[in-house]
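*Asks:* no letters, just coordinates:
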């Protein structure tokens, strides 16, 4: 894998992902596990967030201590499944701003079509993490990152649960400067663009739809 791909192999992450893959997991269980996984993965994807020293006063004395530098972080949810990861991410970074990128995949071409885009202001001074549980063909992720780059964020990353080799190849070719964080790199895509062995359609399992 290219150096920009970060495979998060922590045992807790892998254990919870296995529970999510089980077809018998209910929507409630699936949503709960997704939130827990997003929370755990947030520690990895924010590991290199810039900090600055500020002066504070403890109960005993004054000291210089690190705090996150710059304007508040932005989680950019790629609709609709990306929303399932927000609660877990916000437990770790409750002050983060939230943006949305609305995309759907054309069933014939498998290409991403944009229908909604809303971000906080001043992205040039903010670090943005785009989130979507699945990186399958990679077309939606490429389109979302291309759209986000037009607003010139201070930095940009992509966070997902599962990635297919095809999607990683597409995304790294289109955006070689964007780090990718994933809990699993699965075997392949099937003829319908679904990840194998995968976990099914993440959006349907989150929201209980078909």
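*Replies:* Done, it's in. Just so we're clear, the structure is a prediction, and the values are computed from it rather than from any experiment.
*Asks:* all contacts plus neighbour counts: C-alpha atoms, from now on.
*Replies:* Noted.
*Asks:* now do whichever helix in the chain runs longest: which elements does it pack against?
*Replies:* When the chain is parsed with DSSP state H, its longest helix is helix 27-45. Helix 27-45 sits against helix 11-21, helix 86-92, helix 202-207, with contacts defined as 3 or more CA pairs under 8 Å, 6 or more residues apart in numbering; DSSP states H and E.
*Asks:* dropping in the other structure now:
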């Protein structure tokens, strides 16, 4: 599918299987979410531009590659997106973090915003939106809409798991935003949960119902 990357690395797929298991503890779910976030961060930043710099090792001077000053902002969708981003920040600790609070209205499935805070220079940064699941895509679409309203021009989306319906809707509305995910499942149930999925990521990450 154009603009969509399924990360099929064995470690990602192994951890995705573990996190689906309904018997794992809240602690284990959070740990796995963070670990998968770190692994997906490798993929979504794979094409960052590099520049050649001179460094001095203990033995000699040499030229070596360094990221060419690309400024990043991670944008987790609250709640579970925060744990997902923790793994990414372990790799890119200098990145800024924006927060967007969105919840899905349980009957209409419309995304309702309750919080938004971001750096003022979004137009200068690569914004990586982090949402654990892409089900109806309403939440992801709303997050990207908001970022574009604030001036973001270079946006990517990372999610742990997606439904075909969500991928199709998101790409239809934001064809300029590429998507990375660990898997695309069968579809949605009557309550717009992904099947077979992994349940409510926020509830499982924080032990709520």
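*Replies:* It's in. It should be emphasised that the depicted structure is a prediction, and the values quoted were computed from it without experimental measurement.
*Asks:* TM between them?
*Replies:* TM-score of the superposed chains, computed with TM-score structural alignment, normalised by the length of structure 2, equals 0.96; 209 aligned residues with a CA RMSD of 1.2 Å.
*Asks:* would CSV of the helices and strands packed on helix 27-45 of structure 1 with mean neighbour count be doable?
*Replies:* Below are those laid out as CSV (neighbours: other CA atoms under 10 Å):
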stretch, mean neighbour count
helix 11-21, 16
helix 86-92, 19
helix 202-207, 19
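*Asks:* may I see those helices organised as JSON lines, with distance to residue 69 of structure 1 added?
*Replies:* Shown next, in JSON lines, are these (distance: least, CA to CA, whole Å):
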{"stretch": "helix 11-21", "distance to residue 69 of structure 1": "28"}
{"stretch": "helix 86-92", "distance to residue 69 of structure 1": "16"}
{"stretch": "helix 202-207", "distance to residue 69 of structure 1": "34"}
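*Asks:* closest one to residue 193 of structure 1 among those?
*Replies:* Closest to residue 193 of structure 1 of the helices and strands packed on helix 27-45 of structure 1, according to CA to CA: helix 202-207, at 13.2 Å.
*Asks:* quick one on the thing from earlier: of all the helices and strands packed on helix 27-45 of structure 1, which lies closest to residue 36 of structure 1?
*Replies:* Per CA to CA, nearest to residue 36 of structure 1 of the helices and strands packed on helix 27-45 of structure 1: helix 86-92, 5.8 Å.
*Asks:* contact partners of the closest one?
*Replies:* For helix 86-92 of structure 1, contacts defined as CA atoms under 8 Å, 6 or more residues apart in numbering pick out 34-39, 42-43, 75, 77, 96.
*Asks:* can we see that at 7 Å?
*Replies:* Contacts to helix 86-92 of structure 1, defined as CA atoms under 7 Å, 6 or more residues apart in numbering, come from residues 35-36, 38-39, 42, 96.
*Asks:* residue boundaries of the strands in structure 1?
*Replies:* 5-7, 51-57, 62-68, 74-79, 97-105, 112-118, 127-131, 134-135, 155-163, 180-185, 188-189, 195-196 (DSSP state E).
*Asks:* deepest of those, which one?
*Replies:* Mean neighbour count (mean count of other CA atoms under 10 Å) peaks for strand 134-135 among the strands of structure 1, with a mean of 28.
*Asks:* which secondary structure elements does that strand contact?
*Replies:* strand 155-163 (3 or more CA pairs under 7 Å, 6 or more residues apart in numbering; DSSP states H and E).
*Asks:* what angle separates the longest helix of structure 1 from strand 155-163?
*Replies:* Here helix 27-45 of structure 1 runs at an angle of 140 degrees relative to strand 155-163 (axes from the mean of the first three to the mean of the last three CA atoms, to 10 degrees).
*Asks:* superposed on structure 2, what's the mean shift for helix 27-45 of structure 1?
*Replies:* Compared with structure 2 after fitting, helix 27-45 of structure 1 has a mean deviation of 0.7 Å; criterion: mean CA distance after the TM-score superposition for structure 1.
*Asks:* need the contact partners of that helix.
*Replies:* Contacts of helix 27-45 of structure 1 (CA under 7 Å, 6+ apart): 13, 16, 20, 84-85, 87-89, 91-92, 181, 205-208.
*Asks:* distance from that helix to the middle of the chain?
*Replies:* 11 Å (CA atoms, centre = their mean, to the nearest Å).
*Asks:* buried ones in it, by neighbour count?
*Replies:* For helix 27-45 of structure 1, a neighbour-count test (16 or more other CA atoms under 10 Å) marks 27, 30-42, 44-45 as buried.
*Asks:* tell me how far residue 198 of structure 1 lies from residue 3 of structure 1.
*Replies:* Residue 198 of structure 1 sits 23 Å away from residue 3 of structure 1, going by CA to CA, to the nearest Å.
*Asks:* of the two, which one has the most company?
*Replies:* residue 198 (23 against 9; other CA atoms under 10 Å).
*Asks:* now do the contacts for that one.
*Replies:* Residue 198 of structure 1 touches 21, 186, counting by CA under 7 Å, 6+ apart.
*Asks:* swap the cut-off to 10 Å and go again
*Replies:* Listed by CA atoms under 10 Å, 6 or more residues apart in numbering, the contact set of residue 198 of structure 1 reads 20-22, 134, 136, 161-164, 184-189.
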